[in-house]
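Asks: model the structure of this input:
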Amino acid sequence: MAAAGAFSPLSGTLLRRRIPLHHHRRFLYIAAAASEAPAPAPTPSQPPPPARPRGKGYFPKKNEILELTCEGLAFKGKGVCKVDGSSFVLLCDGALPGERLVARVRRLRRGAFAEAAKLKTLSPHHDAVEAPCPLAADCGGCKSQSLAYPAQIHHKYVQVRDLLVNFGKFDPRKLESSDSDAVLKPIVPCDEIFRYRNKMEFSFGTKRWMKREWKEEKEEVSKGEEVETDGYSLGLHAPGFFDKVLHVETCFLHSEPADKVLAVVQGSWTDPALGLTPYDVYKHTGFLKHLMIRTGRNVSTGAPEVMVNFVTSCYKPELLVPLVDRITKISEVVSVVNNVNTSVGNTSVGEQEYTLYGKPTITEMLRGLTFQISANSFFQTNTKQADVLYKLIGDSAGLKGDGSEIVLDLFCGTGTIGLTLARSAKHVYGYEVVPEAIADAQKNAQLNGISNATFVQGDLNKINETFGKEFPKPDIIISDPNRPGMHMKLIKWLLEVKAPRIVYVSCNPATCARDLDYLCHGVEEKGLSGCYELKRVIPVDMFPHTPHIECVCLLELC
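Replies: Modelled structure (predicted):
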């Protein structure tokens, strides 16, 4: 159970109550909006504001079309919008702060808030810039391109702060004190806001989908639709749809060599002479499922290395030969592989993998270490900012450097964090549920000559009373869970083992705030007492133009 905030439709204020963990998702957006400061009361010399047409008790109806004003951004990047004169919150995807817009009410959330679909912009938002990508508003991959980057990171910082206050129950005065002891540090921006991704995955589709522009006819806003056009498609899935693919000619997020590969494939694969067909997710026929492009670096020369991965429904390498011949003319391409996924599912991981050209892996450097990356390896998708992130993790861990300390790396993935700390530690123990990631971690340790790291496959959501007995008590624990955060079993174990320091690395500030609350303030319903003090939270922008935020949090034993 965890404390969370919910809006009262009558007062617009935050209500404190305990809610089950599986209900947290319903409150993620609300927490960010709930911390808005109330408008100052008029002084006696000021006249009262004029009456509004809608009172605070206003409640919209489903499919009602409204004029809204966006007042901020909630977690996951949705606009926090209100109707003039009402405190009722509507969350609208694509709305940005300061924008006035027309939207249709889509879902009502038990009186707490509603979700709306943006139909038309009446007046632009604050800090507006022209988005370089013509698909920025439609594909959903980087929908904040039209918001100036300083404004993007400001709103991300505000989201982290509000979630720490409303979910984590931390004192805002300590979070943002004026001296150097402030717990919440300024957000670390990303130096390169385009071309920063080292991996992109595109899908093949049987139809090309494009979003129809909203029209205004006879003073009424018509309902928007996705329209189907003739021709095959290679691109990104339309937001919320597994079967609709937006055709993408170029992407501003991945590297320029990767863009060259995309251009060659786009210009070749629909040639009737090649006999290539996209996979149909309904009929379960067709050959091409996905195109994955990864970019690394040659560790000797620093030159980019590109891996191209074709995911197909069966193994027919002869069909791919013409494409392979064309893309390997690009000098940066050093690897072409074929993942074969024979299931009706449309995932990009195959049951079998075949190397069609060059080597089966590419390499990358991170914090002075070399990592081999296969088609399905997990690796931070923004390499340069990952280097910044890992330095912050190392600084927060505060290893003495004399080789006397035990580090426990939870949710270690391919071992990147633990291996960067191993040279200053006595021993690193890593735990990860994915066996392939453990195998990659062991290979990376061997590749870098690191012998004081042990990686174990295990599910940290299913630990029992024997967990922790196979290694010494840790001096420092690194926890880097996926978006759902840590399971209560692991929280309980952490509170029992009482390691002197925990560095919590989070890709979801909502579940991060919840887990920090548990570790610092305890869990009353479970009879657990908190035993840590939150010393530092550093937000890091890993993915410009998206709503995603990383946080590095330092906790010390009280």
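
Asks: rest of the way, CA atoms for contacts and neighbours
Replies: OK.

Asks: which residues sit against the helix of greatest length in the chain?
Replies: For the chain, the helix with the greatest residue count under DSSP state H is helix 149-166. Helix 149-166 is touched from outside by 4-5, 31-35, 72-75, 127, 144, 170-172, 175, 184, 186-187, 189, 509-510, 513, 539, 541, 544-545, 547, 549, with contacts defined as C-alpha atoms under 8 Å, 6 or more residues apart in numbering.

Asks: if we use 7 Å, what do you get?
Replies: 4-5, 31-32, 35, 73-75, 127, 170-172, 187, 189, 509-510, 513, 539, 549 (C-alpha atoms under 7 Å, 6 or more residues apart in numbering).

Asks: in the helix or strand that it is followed by, which residues are buried?
Replies: Once helix 149-166 ends, the next helix or strand along the chain (criterion: DSSP states H and E) is helix 172-175. Using 16 or more other C-alpha atoms under 10 Å as the test for burial, helix 172-175 gives 172, 175.

Asks: from the chain's centroid, how far away is the longest helix of the chain?
Replies: Computed by C-alpha atoms, centre = their mean, to the nearest Å, the chain-centroid distance of helix 149-166 equals 15 Å.

Asks: now the other sequence, so there's something to compare against:
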Amino acid sequence: MNKGSYKKNQIVNLNIEDLTSTGEGIGKIDGYAVFVDGCLPGDYIKARLKTIKKTYAIGELEMFHKSSKERVEPPCLYFDECGGCQIQNLNYTKQLELKKKIVLDAMTRIGGFDESDIRIFETIGMEEPYGYRNKAQYKVSVSKKIGFYKKRSHHIIPLEKCLIQKDDGAETLKVLNAVITKFGLSVYDENTGKGVLKGIVERISGLNGEIMIILVINADNLENDKKIAEFIMQNIPDVKSIYININKGRSNRVMGYENKLVYGKEKLTDAIGNVAFEISPLSFFQINSEMTKVIYDKVAEYSALKGTETVFDLYCGMGTIGLFLAKAAKEVYGIEIIRDAIEDAQINSKLNKVDNALFIQGKAEEKIYELLDEGKRAEVYVLDPPRKGCDEKLLEVIKKTLPAKIVYVSCNPSTLARDLKILSGEYKIEKVQPIDNFPHSMHVETVTLLVRK
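Replies: So this is what the prediction gives:
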């Protein structure tokens, strides 16, 4: 079947067999794929074809002939429009099964591994998969309403609360909407580049419930900033820190690089297990502290440190994994390209009285040579790269230095599978553990143990 067989606005019937990486249902007609939003595997639907491409079409749901038995009523009022939760309408147990399948599909399709050659465990999920996010990045519409982007657009859906936020955001949103009105704040218009308030970021400590509010502005200063801070403090007692963040660029970047403290503490304190971390406005800290603890426990289990090993923590961020492992290791060397993250790692090392961890700023694939030239060798490498995966040069270094173990923490199954394929000549993939760090989304974290052959 090809695109010439179908026309725009044609009605078709589809059995939905799978989901795309962004949550659209996939149906096929003689091998020709049709993507339809709002559908789940097991649905039998009528759809109208809206876009016709050579190898696929995009359809619009007209009606359900039969609904999937795994479909549930999403508790969020904004689910149909908001782009935050793609699969909140899918039974949570099935969400976990789906995420294991995503990892398995990547391993076989991209990595070229045989299913029988790799042990992929059942996805570890949350007991209560709501109220887990410790950070929200709110947008503000030109009509001065706070919310999130609509699916696949920059249209903003006004919100009263968000069920996956730690405190659901209801009180915060109410107060911040009042701030915009009371102080007559102009709102940034991305079409004209004019207006002041671009967005609002809220960070919440899972340790003590303290809140940091960051007002992102398209200016050098915010008029009435002290009065605004006082108003917020009076109405949200848990707010202990208020910043303005200067972001005058016209890109899609959420925050700029310059922050000004208006009120309160410079940093929040949070924790993963027994390790404390100070969080500044630009700090990268995992969104779901509860499941991050599960991830790091799994990293510790796979590392199986006895106290005599050296660990290279590559793509170390603000040192969270390295500090988590340090008490069980002889020494830890962390490498991260982002300078602010390394500064946070060094501060957090002192905060936790860790004296056997050294954090180095630079590219992992370059700085690792400096460690090797100094005679440093590590029995365990921990890899925690961004979504694009490991730099190919770093993988080549690993293949030359051949540490006994590699523990790979991934937020992207596709690049994980690609990198494991590169390492598979020298390493056996011992265990693959999917972990649900982002319930109701299509994202899945994976911790993989590789052992030298």
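
Asks: which PyMOL command selects the buried ones in the contacts of helix 149-166 of the first structure?
Replies: Typed into PyMOL, the line below selects the buried ones among these, using 16+ other C-alpha under 10 Å:
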select buried, resi 4+5+31+32+35+73+74+75+170+172+187+189+509+510+513+539+549
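
Asks: among the contacts of helix 149-166 of the first structure, which are in helices?
Replies: Using DSSP H, the contacts of helix 149-166 of the first structure in helices are 31, 32, 172, 509, 510, 513.

Asks: now tabulate those residues in a markdown table and tack on distance to residue 103 of the first structure.
Replies: Output for these, formatted as a markdown table (distance: C-alpha to C-alpha, whole Å):
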| residue | distance to residue 103 of the first structure |
| --- | --- |
| 31 | 22 |
| 32 | 21 |
| 172 | 34 |
| 509 | 28 |
| 510 | 27 |
| 513 | 31 |
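
Asks: which SSE is residue 346 of the second structure in?
Replies: According to DSSP H and E, residue 346 of the second structure maps onto helix 339-351.

Asks: cool, residue 29 of the first structure as well?
Replies: Assigned by DSSP H and E, residue 29 of the first structure belongs to helix 24-34.

Asks: mind checking how far residue 14 of the second structure is from residue 51 of the second structure?
Replies: Distance, residue 14 of the second structure to residue 51 of the second structure, by C-alpha to C-alpha, to the nearest Å: 16 Å.

Asks: equivalent analysis for residue 28 of the second structure, please.
Replies: From residue 28 of the second structure to residue 51 of the second structure the distance is 15 Å (C-alpha to C-alpha).

Asks: what about the two, which has more around it?
Replies: Set residue 28 of the second structure next to residue 51 and count neighbours by other C-alpha atoms under 10 Å: residue 28 wins out with 18 against 15.

Asks: neighbours of residue 303 of the first structure, how many?
Replies: The number of residues packed near residue 303 of the first structure is 11, by other C-alpha under 10 Å.

Asks: before we move on, what about residue 482 of the first structure?
Replies: Counted by other C-alpha under 10 Å, the residues lying close to residue 482 of the first structure total 13.

Asks: ok, residue 178 of the second structure next?
Replies: 15.

Asks: next SSE after the helix or strand hosting residue 369 of the second structure?
Replies: Element membership of residue 369 of the second structure, judged by DSSP H and E, is helix 364-373. Counting by DSSP H and E, the element after helix 364-373 of the second structure in chain order, helix or strand, is strand 380-383.
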